[in-house]
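Asks: Next input, structure requested:
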Amino acid sequence: MASLPSMVLKAVLNNPHTITTKPRAKQLHAQIVKHKGLSSTSLSFILSIYADLNLLRESLLVFNALPSPPFVAWKSIIRCYTSHGLFAESLASFSRMRAFGKYPDHNVFPSVLKSCAFLMDSRLGEAVHGCVVRLGVDCDLYTGNALMNMYAKFRSLGGNGGIRGFADEVLDEMSQRVNRGNVMRQMDDHESCLDSGPEMYQLNSSGQNEIGSLEIRREACCQRDSVRKVFDMMPKRDVVSWNTVIAGNVQSGMYGEALAMVRAMGNANLRPDSFTLSNVLPIFAEHVDVHKGKEIHGYAVRHGFDTNLFIGSSLLDMYAKCARVADSYRVFHMLPQRDGISWNSIVAACSQNGMFDEGLKFFRLMLKDDVKPGPISFSSIIPACSHLTSLHLGKQLHGYIMRARFDDNVYIASSLVDMYAKCGKIEKAKCIFSNMELHDIVSWTAIVMGCALHGHALDAISLFEKMQMEGVKPTYVSFIAVLTACSHAGLVDEAWKYFNSMTQEFKINPGLEHYAAIADLLGRAGRLEEAYDFICSMPSEQPSSLWSPLMTACRVHKNVELAEKVAERILRVDPESIGAYVQMSNIYSAAQRWKEAAKWKVSMKQRGFKKKPACSWIEVRNRVHAFLSGDTSHPYYSKINEALEVLLEQMEKDGYKPNTSEVLHDVEEEQKKQLLQHHSERLAIAFGIISTPPGTEIRIIKNIRVCTDCHEAIKFISKIVGREIIVRDNSRFHHFKDGKCSCGDYW
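Replies: Below you'll find the predicted structure:
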């Protein structure tokens, strides 16, 4: 190793910051030992260089060689521990330094306060704050910023806002500046925890921290005020100081104060930076204020922040929550480079706005870009599989999740439960739920709703009760799930019990969905007048969506008179309701009141209304095929039609009789049969039969309710072909097997 000339060595000693690489630091180390010896001063000097270069191993070797480390050595090792994320070790060193009689200065406190913040030790953090005041370094800019960051972190964890903490006492004393001696005496008891540091943060022989018995305190009471008081007392504030206070206000939901601070920051001649903007954008996303969001976007463009990945992701999220997906696309495509956060943001933007195909497209592009998806990625994309009922893709994602070992993440596992349930695999959903180590309200609600949609009402109710026994309180959404379960099984008494429990015991105001579930249940049970009176009892105006299920119940139970009253109610609040016209036409047709049925059809035609076409989907070999009723455009139509003819012949031999009561009355009976035969779900089922091996499960999705005749026909088909046929319509799942349906003909 070449020897450094003495003049060069002297120059380096006077300006150690010229050493910027590990090899040069080691070379200097050797030369110092050669020329200066192993004195405490020389070792402390080289230690500071190693610490500046973030070389922990070398720093420890030098530090441990010091029999009695001077203050500069303690400062270096504390800083190095903190920069490596070894916060317990940092605090242990801080406590030992005090035990050795060394007093910290403004260079040490930022590292120590950061360690307190990351360990969430509010008691020790407050004691360090007291030490800051005692030693008179509370006016230091970096120490002040570290204090505000610490209190902001404590507050983000939540706490008991009714307790006035020691931090406020210290801050009040600081603001008064009456008697510093009194402040020091007040802090003596609290500062005793600084001296207990070695016991609280012991290091074992391997250097690992043993803080298992340490209680991580979560007392975040009044922390927002603590941050603001520190800020107000700082004689000098930089952008970091302002950003800390702004971020604290945003996290506390105090958006008005946050925006006021941004304006005050500008008045103080400080220009908001990328961190300021990323704190402000969520405010406009939360309040769906796209105009203010665009102003921030314009500011970002003018000052060159729009290419910043952090700002780009915040803009993506803001536009998505304001339902401006096209703007999200533009922001995404303008980014010069993309990281996991920006990819996650665009995928989430699509999913949040119902653009699930686009979300899947971006997810695939993310994989092609060699960006590994994380838990947030999967939490955004799995719901897309749920809504598209793409079981094949959902299984692929599940496999990826297991390989990445994300399956123990409660949010991802809950999404998988929901996905499998919505894709018709309720037993798989139950299995995943059972294997979860932890259950939160989201996972409980997902499994209860899954059981409800599949007609497993007793399982849904049992799980709902078990959830409460485990201390998880039901929410607005979980009550929708259990009421839906009761509705699909005709459990009237149980439904009333839960409805009353929701309002009386849990003080949850019922919403439209809860009223709809009860009204639907009463309608299914044939208690039509009771359902009508219940809907009328709603405190607010009843929307048409609440009356529509009752209209369906009137058709099922052939109550024409009540149907007329319901139709009047629907058209009063929604004159453009096509469903009311279609339902009334069908109800009159079923009652063979052809003139009234024709009037509704003519009125519908005069208004330019068109009936929503029935459509069914089936996924075969990873490709989705769509069928409309009477559709002859599919490439395999001739084979589909042939299969339907063969099935119909066998069905009629087994006792099937087509229900043509709701079909056009002015056509021949044989033509009525053909119209029923070519309903969209039957076309999809026939295609599934001819396109998959015998015994393969067939899964169909339909956009509207399965008609009575098709429901009966599919029971016959399932027995003839020996397959399970799963049909998901717009209200629930039907599992047809061996000539029976899981709904028990109650739907």
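
Asks: contacts, neighbours, all on C-alpha from now
Replies: Will do.

Asks: so where do the strands sit in the stretch 201-350 of the chain?
Replies: For the stretch 201-350 of the chain, the strands defined by DSSP state E, counting those that start in this stretch cover 202-203, 209-210.

Asks: what does the first one rub up against?
Replies: To tie it back to what came earlier, the one meant is strand 202-203. Outside strand 202-203, the residues that touch it by C-alpha atoms under 8 Å, 6 or more residues apart in numbering are 89, 92, 209-211.

Asks: switch the cut-off to 6 Å
Replies: 209-210 (C-alpha atoms under 6 Å, 6 or more residues apart in numbering).

Asks: And it, how far out from the chain middle?
Replies: 38 Å (C-alpha atoms, centre = their mean, to the nearest Å).

Asks: Show me where the stretch 301-450 of the chain has its helices.
Replies: 309-321, 325-334, 340-352, 356-368, 375-388, 391-403, 410-422, 426-435, 441-453 (DSSP state H, counting those that start in this stretch).

Asks: Compute the inter-axis angle for the helix or strand following the last one and helix 441-453.
Replies: Once helix 441-453 ends, the next helix or strand along the chain (criterion: DSSP states H and E) is helix 457-469. Between the axes of helix 457-469 and helix 441-453, defined by axes from the mean of the first three to the mean of the last three C-alpha atoms, to 10 degrees, the angle is 160 degrees.

Asks: One more sequence to fold, the one below, so I can look at both together:
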Amino acid sequence: MPSRDGGSWNAMITAYSKNYRAGDALGLFSKMIGEGVFASEVTFASVLGSCGDALELWMSRQVHGLVVKYGYVGNVILESSLVDVYGKCRAMVDARRKFDEIENPNDVSWNVIVRRYLEMDEGGEAINMFSRMIRMKVKPMSFTVSNAVLACLSIGGLKEGLQIHGFGIKINMEEDEVVSSTLISMYAKCGDLESSRRIFNLPCSKNLISYTSMVSAYAMSGRMIEARELFDQMPERTVISWNVMLACYTRSFEWDKALDFVIMMRRKTKEADHVTLGLILNMCAAIPDVELGKQVHGYAYRHGLYSNLFVGNALLDMYGKCGNLTSARIWFYEMSHSRDKVSWNALLTSYARRGMSEEAMLIFEKMLGEAKPCKFTFGTLLAACANIFELEVGKQIHAFMIRNGYDIDIVISGALVDMYSKCRCVLYAMNVFDKTDSKDLILFNSMILGCSHNGMGGKVVELFERMDKEGIKPDRVTFQGLLHACISEGRVEMGRRYFDVMSDKYCLLPELEHYVSMVELYGQYGFMDELESFLTNMPFDPTSTILMRVFDYSRKYKCLKLGNWACDRLNELNPLVPFRFDIMDNS
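Replies: Predicted coordinates for the structure are as follows:
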């Protein structure tokens, strides 16, 4: 152009801004100011929008200064834009200061400040600003009401949510599709599906968003039949609707139905995004079905979704869980341009899950040069150390976590207790256990099993009594550890007591391993009469494992009657390899 005025510059800057080319818009604005061209209010509005898109806090402050210099203070649109850009750049102190300077904030101004507080996880402050807006007699936008409801959800404030719902009814916003969809989600997450359905059934509430919200609400509550019925009634569906229903099946581990749903989805729609592929790959990993996973991999290549990190990590996890470590490793190296700590953790876990603990350790060493490990990585590594009895490496991992300030929560404490116990370093395990503030059943079980397998039966009893005092109800694993401790220390009477109290006091039905433990406890210490009585009263026929142990103990203690009984039962189970009981033959 041979000559340009403010309108020409503004048109170009606005065009860049509206087409999400924030960098170009800001560059052109800088050039405009450098050439001394006067910027209008419209120009500043576009530039502030671009600053927010690019998260340019430093540039936003400069533009703010120019707004003041040009005398546009008092323009509520520009002032609201400044609140918005400071909020987007996470400078909420500046955003609030600017908002408080607005003489007469309008509904857009209030919507901006409520939304930015919500995005900063300051739900309480978002609700306070919404309440203040109501007191100022400003009628909120539907988005503001929706954001206020979401803020209530973020702080678990159902009471406040009910009050906002009541206010929404008062100003005739209950049937607005944005507000109604948010209310459906709020009541569903608070467990009140009846209220969710009542809002959904309002004449103006049945739209694509509310249908999707209601399907998700039923599914999250485990009411899959109603979720599917409602999904089938939807007059139209988007890829989000399909993803919600597929996610419901995968979340509830209904893999057969998930597979049937994927087949139906491919027949009825060609739409699929990165979320769809991720969900299908999760299903392939769980079934497991590596061939279907490879088909999804091919689809991702053909449709340009293979470079999406979410899809890439899902592929890596699928190959690992299906046991195809070669493909997992190849794909991991192909992801070198975009992989993150989730990618490293998925590969490391794949090797550890297959018992290849040494390889998992080597992967961890390489990981340290590229990504910061998370606590889940350490949990996997500690389990690998426990599998190969690598005490020194386990200690190094423990020390690494302490030096680098990682939170050693109850999950990591359990992994440390398990690792130290399996490496026969029970004092270290007990030290970790004692330093854990909040102990749960899993941690107690890890410590009980650790002491049990390391010949510390007295400590096992002490831990069980401590569990009882702290009000933690034992499970079948707890009693397995107790019975093993009784076997190692020869406490037959105590073992019998624990076996009885398992069902009498804690209403836990003994499983096969508990019966095997009792057979071993009676048989190992020669309580053959008690063993015979125990076998007679068993609620199921003895397995070959139990019969073999009875056979061996009968020969050891020369118990003819019980030995012949075990021999006959073994011959019934396997007539091709006959057993013969001879108390003189102890070979």
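
Asks: Redo the helices of the stretch 301-450 of the first structure as CSV? Include mean neighbour count and distance to T41 of the first structure.
Replies: Listed next are the helices of the stretch 301-450 of the first structure as CSV, based on neighbours: other C-alpha atoms under 10 Å; distance: least, C-alpha to C-alpha, whole Å:
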stretch, mean neighbour count, distance to T41 of the first structure
helix 309-321, 25, 44
helix 325-334, 17, 54
helix 340-352, 24, 46
helix 356-368, 17, 53
helix 375-388, 22, 49
helix 391-403, 16, 53
helix 410-422, 25, 53
helix 426-435, 17, 59
helix 441-453, 25, 59
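
Asks: Now distance to E173 of the first structure too, for these, in a markdown table please.
Replies: Converted to a markdown table, the helices of the stretch 301-450 of the first structure look like this (distance: least, C-alpha to C-alpha, whole Å):
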| stretch | distance to E173 of the first structure |
| --- | --- |
| helix 309-321 | 39 |
| helix 325-334 | 49 |
| helix 340-352 | 43 |
| helix 356-368 | 54 |
| helix 375-388 | 44 |
| helix 391-403 | 53 |
| helix 410-422 | 45 |
| helix 426-435 | 53 |
| helix 441-453 | 44 |
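
Asks: thinking again about what came up before, of the strands of the stretch 201-350 of the first structure, which is nearest A326 of the first structure?
Replies: strand 209-210 (49.9 Å; C-alpha to C-alpha).

Asks: residues in contact with the closest one?
Replies: 202-203.

Asks: Tell me the residues of the second structure aligned with it.
Replies: Strand 209-210 of the first structure corresponds to no residues in the second structure, going by TM-score structural alignment.

Asks: what's the spacing between that strand and its chain's center?
Replies: 33 Å.

Asks: What separation do you get for the residue most central in space within the second structure and G222 of the second structure?
Replies: By C-alpha atoms, centre = their mean, the second structure has its centre lying nearest to R251, at 10.7 Å. Between R251 of the second structure and G222 of the second structure the distance is 10 Å, computed by C-alpha to C-alpha, to the nearest Å.

Asks: Show me where the stretch 101-250 of the second structure has its helices.
Replies: Using DSSP H, counting those that start in this stretch, the helices of the stretch 101-250 of the second structure run over 107-119, 123-135, 142-154, 158-170, 177-189, 193-200, 208-220, 224-233, 239-251.

Asks: out of these, which comes closest to Y351 of the second structure?
Replies: Using C-alpha to C-alpha, the nearest of those to Y351 of the second structure is helix 239-251, at 24.3 Å.

Asks: Please enumerate residues in contact with that closest one?
Replies: 212, 219, 258, 271, 276.

Asks: Measure the mean distance from that helix to the first structure post-superposition.
Replies: The superposed helix 239-251 of the second structure is, by mean C-alpha distance after the TM-score superposition for the first structure, a mean 4.2 Å from where its aligned residues fall in the first structure.

Asks: closest to N559 of the first structure out of the helices of the stretch 301-450 of the first structure?
Replies: Nearest of the helices of the stretch 301-450 of the first structure to N559 of the first structure, taken as C-alpha to C-alpha: helix 441-453 at 26.7 Å.

Asks: so the closest one aligns onto which residues of the second structure?
Replies: Residue span in the second structure matched to helix 441-453 of the first structure, by TM-score structural alignment: 441-453.
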